[in-house]
Each structure stands twice: as structure tokens, then as C-alpha cells.
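Colleague: sequence? don't have it. structure:
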């Protein structure tokens, strides 16, 4: 069977940890920061871990070798 290709958009957006969890950037921080609260901006720093169901979808469909 041939090698499977990873989706190039997913390669840029997700990272898989050593324990198999999927990390991604927090949504809602691209523009419009004036209307966001300071608490939201502070809490949305860095990376977040995807929920298990979403991580399963990402690993199965978009990053086939990220297991």
C-alpha cells in the first residue's frame, strides 16, 4: 500500500505530543483584540490541547502518521 500524505494545512496548525495528544493554537486571537477582555487575551496565550474526539479526527484524517 502506498504512503499516505498528511494534509499540509494540518501540519502547520497541529502538533502531536509524545503522549499522543494534539496541541493547537487558541482560536479567536487573530484580530479584534480591542473588544476582547484582558482576561481572555491572557488565558488564550500559548497552545491548548484538543478534546479527545477532535484529536481522534485530526489524527485519523489529517495526520495519518502522527500516532
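Modeller: Now that the structure is in, tell me what you want to look at. Predicted model, so just to flag it, every value in this text is computed and none were measured. Numbering: from 1, shown residues only.

Colleague: from here on, contacts and neighbour counts on C-alpha atoms
Modeller: OK.

Colleague: which helix or which strand is home to the residue nearest the centre of the chain?
Modeller: Closest to where the C-alpha atoms of the chain average out (Cα atoms, centre = their mean) is residue 24, at 2.5 Å. Assigned by DSSP states H and E, residue 24 falls within strand 22-25.

Colleague: what helices or strands is that strand leaning on?
Modeller: strand 14-16, strand 47-49 (3 or more Cα pairs under 8 Å, 6 or more residues apart in numbering; DSSP states H and E).

Colleague: so after it, what's the next helix or strand?
Modeller: Next along the chain from strand 22-25, counting by DSSP H and E, comes helix 38-43.

Colleague: this is the comparison structure:
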């Protein structure tokens, strides 16, 4: 039986914490920083937990 491959797009977007939770970056952090308040950019720079509805799919993509 062949080995299971990790989804290369998912491994770039998601990180697994030590306890096994999945973390992701927030959107709207690529461009147009001149019009965004610094409070917003600081808040968006924090990682967030992946929603429980998506964890099963993402874990399968990562081979966990």
C-alpha cells in the first residue's frame, strides 16, 4: 500500500500545537496596510484556532 501524502497547501497554512490543536492565520494581512488601523493589524496578526467543523478535514490533509 502506498504512503499517504501530506497536502502541501495545508502544511503551509496550518500549524499543530503541542496539545494537538490546529492554528491558522487570519485573513486581510497581505496588503493595504496604509488604510487599516494599527489596532486592526495587530489583532489580525494573531493566530486563531481552526473551527471544530474543519478540524477533521484538515487533520486528514496533514496526515494526522
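Modeller: Received it, and whenever you're ready, just let me know what you need. This is a predicted model, so every value here is computed, not measured.

Colleague: need the TM-score between these chains.
Modeller: Once superposed, the chains reach a TM-score of 0.78 (TM-score structural alignment, normalised by the length of the second structure), with 64 aligned residues with a Cα RMSD of 1.6 Å.

Colleague: give me the contacts around the top helix by length along the second structure.
Modeller: In the second structure, taking DSSP state H as the definition, the longest helix is helix 52-62. For helix 52-62 of the second structure, the surrounding residues in contact (Cα atoms under 8 Å, 6 or more residues apart in numbering) are 6-7, 10-11, 22.

Colleague: what about residue 37 of the first structure, neighbour count?
Modeller: The tally of other residues near residue 37 of the first structure (other Cα atoms under 10 Å) stands at 10.

Colleague: what's the match for it in the second structure?
Modeller: Matched by TM-score structural alignment, residue 37 of the first structure corresponds to residue 37 in the second structure.

Colleague: which ones are touching the residue nearest to the centre of the first structure?
Modeller: For residue 24 of the first structure, the contact set (Cα under 8 Å, 6+ apart) comprises 13-15, 47-50.

Colleague: save those as CSV, and put in neighbour count too.
Modeller: Listed next are these as CSV, based on neighbours: other Cα atoms under 10 Å:
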residue, neighbour count
13, 10
14, 20
15, 18
47, 13
48, 13
49, 17
50, 17
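
Colleague: of the contacts of helix 52-62 of the second structure, just the buried ones, ChimeraX syntax please.
Modeller: Per 16 or more other Cα atoms under 10 Å, the buried members of the contacts of helix 52-62 of the second structure correspond to this ChimeraX selection:
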select :22
